[in-house]
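Asker: With the input below, show me the fold.
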Amino acid sequence: MLRPILRGAAVTAVTVTLAALTVSCGGGGDDGGHRPKAAAAALAAAASDPSGPPVPSDASGPGPVAPSPQPERVRDAFAALQATLGDSCTPANCAYLLGRVHDELHRVDRAMKADPKGPGHFPEPIALIARLDQELGADHGVENLKRHQPSVFGARDEINTWMQDHPDDYR
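Answerer: Sure, this is the predicted structure:
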């Protein structure tokens, strides 16, 4: 009886450790090194959830099955985008802020496209992000983002205004 409990605790400990390493070493992934701390905390919390999938009692079993990732909710992605509204592009943090706004815009885009209401429910924000992407081209580097700074912040601000007119989509 004690062996399955200990084995489950060991699996949880290894999972939490791997999640922490993934978060700490993941600076070069899709998020451009701008992963919010809340995402890291959510990952660690999910890994340490004791109500997760059961662990087999014998070592010959296949192990726990990871749940399929759920698309991010529009309200969560929009909240992260809104968190950039109070920041200013000072010389000390302009590169970070531009990269973060760019990343948050694309989180909103992915969330809207994956929303059960369908991408047709969010035509203006999706079009704004597509227009920004067309303007930026394939270069998402800091210098190009700085050249297009008014467009980056403009897309963010226009999406914020659009979402304020659609409170059911973010509350």
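Asker: all contacts plus neighbour counts: C-alpha atoms, from now on.
Answerer: OK.
Asker: other SSEs contacting the strand or helix carrying Ala41?
Answerer: Taking DSSP states H and E as the criterion, Ala41 maps to helix 37-47. On a contact count with 3 or more C-alpha pairs under 8 Å, 6 or more residues apart in numbering; DSSP states H and E, helix 37-47 meets helix 2-25.
Asker: One more sequence to fold, the one below, so I can look at both together:
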Amino acid sequence: MENLDFLLRAMREDPKGVDHFAAPVKWIKETQGKVPDQSSGEIIKHEAEIVQTLKRVNDWMQHHPEDYR
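Answerer: Have a look, this model is predicted:
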């Protein structure tokens, strides 16, 4: 979840604006909404979905190499 938080913060702060990252921001927010309690038990319960979201964002970024840092 910390990685998702970091990615979302970086997208919000990017000079291109958050709208440029509309799809990844949506995926991150959806996942964050499903895990409002970030206790270790809840994170473990949603681990597969969290990892899948990280992979989706990574795939998106790889298809946008000008944004990949």
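Asker: Now the TM-score, please.
Answerer: Here the TM-score for the pair of chains, by TM-score structural alignment, normalised by the length of structure 2, is 0.94; 69 aligned residues with a C-alpha RMSD of 0.9 Å.
Asker: Now the residue of structure 2 most remote from its centre: which helix or strand?
Answerer: Distance from the C-alpha centroid of structure 2 peaks at Gly41, with 19.8 Å (C-alpha atoms, centre = their mean). Using DSSP H and E, Gly41 of structure 2 maps to helix 40-45.
Asker: okay, and that helix goes to which residues in structure 1?
Answerer: The alignment of helix 40-45 of structure 2 onto structure 1 (TM-score structural alignment) covers residues 142-147.
Asker: got the buried residues for that stretch?
Answerer: 142, 145-146 (16 or more other C-alpha atoms under 10 Å).
Asker: returning to what we had before: what's the mean deviation for the helix holding Gly41 of structure 2 versus structure 1?
Answerer: Superposing on structure 1 and averaging over aligned pairs (mean C-alpha distance after the TM-score superposition for structure 1), helix 40-45 of structure 2 comes out at 0.4 Å.
Asker: quick check, distance from that helix to the centre of its chain.
Answerer: Here the centre of helix 40-45 of structure 2 is set off from its chain's centre by 17 Å, with C-alpha atoms, centre = their mean, to the nearest Å.
Asker: returning to what we had before: and of the buried residues of stretch 142-147 of structure 1, the nearest to Thr12 of structure 1?
Answerer: Using C-alpha to C-alpha, Val142 comes nearest to Thr12 of structure 1 of the buried residues of stretch 142-147 of structure 1, at 38.8 Å.
Asker: Which residue comes closest to that closest one once chain neighbours are left out?
Answerer: Ala95 (5.8 Å; C-alpha to C-alpha, 6 or more residues apart in numbering).
Asker: Tell me which helix or strand that neighbour sits in.
Answerer: Taking DSSP H and E as the criterion, Ala95 of structure 1 maps to helix 94-114.
Asker: Point out the other helices and strands that that helix packs with.
Answerer: Other elements packing on helix 94-114 of structure 1 under the criterion 3+ C-alpha pairs under 8 Å, 6+ apart are helix 74-82, helix 123-136, helix 142-147, helix 149-164.
Asker: I would like the range of structure 1 that aligns with stretch 2-21 of structure 2, please.
Answerer: Stretch 2-21 of structure 2 maps onto residues 103-122 of structure 1, going by TM-score structural alignment.
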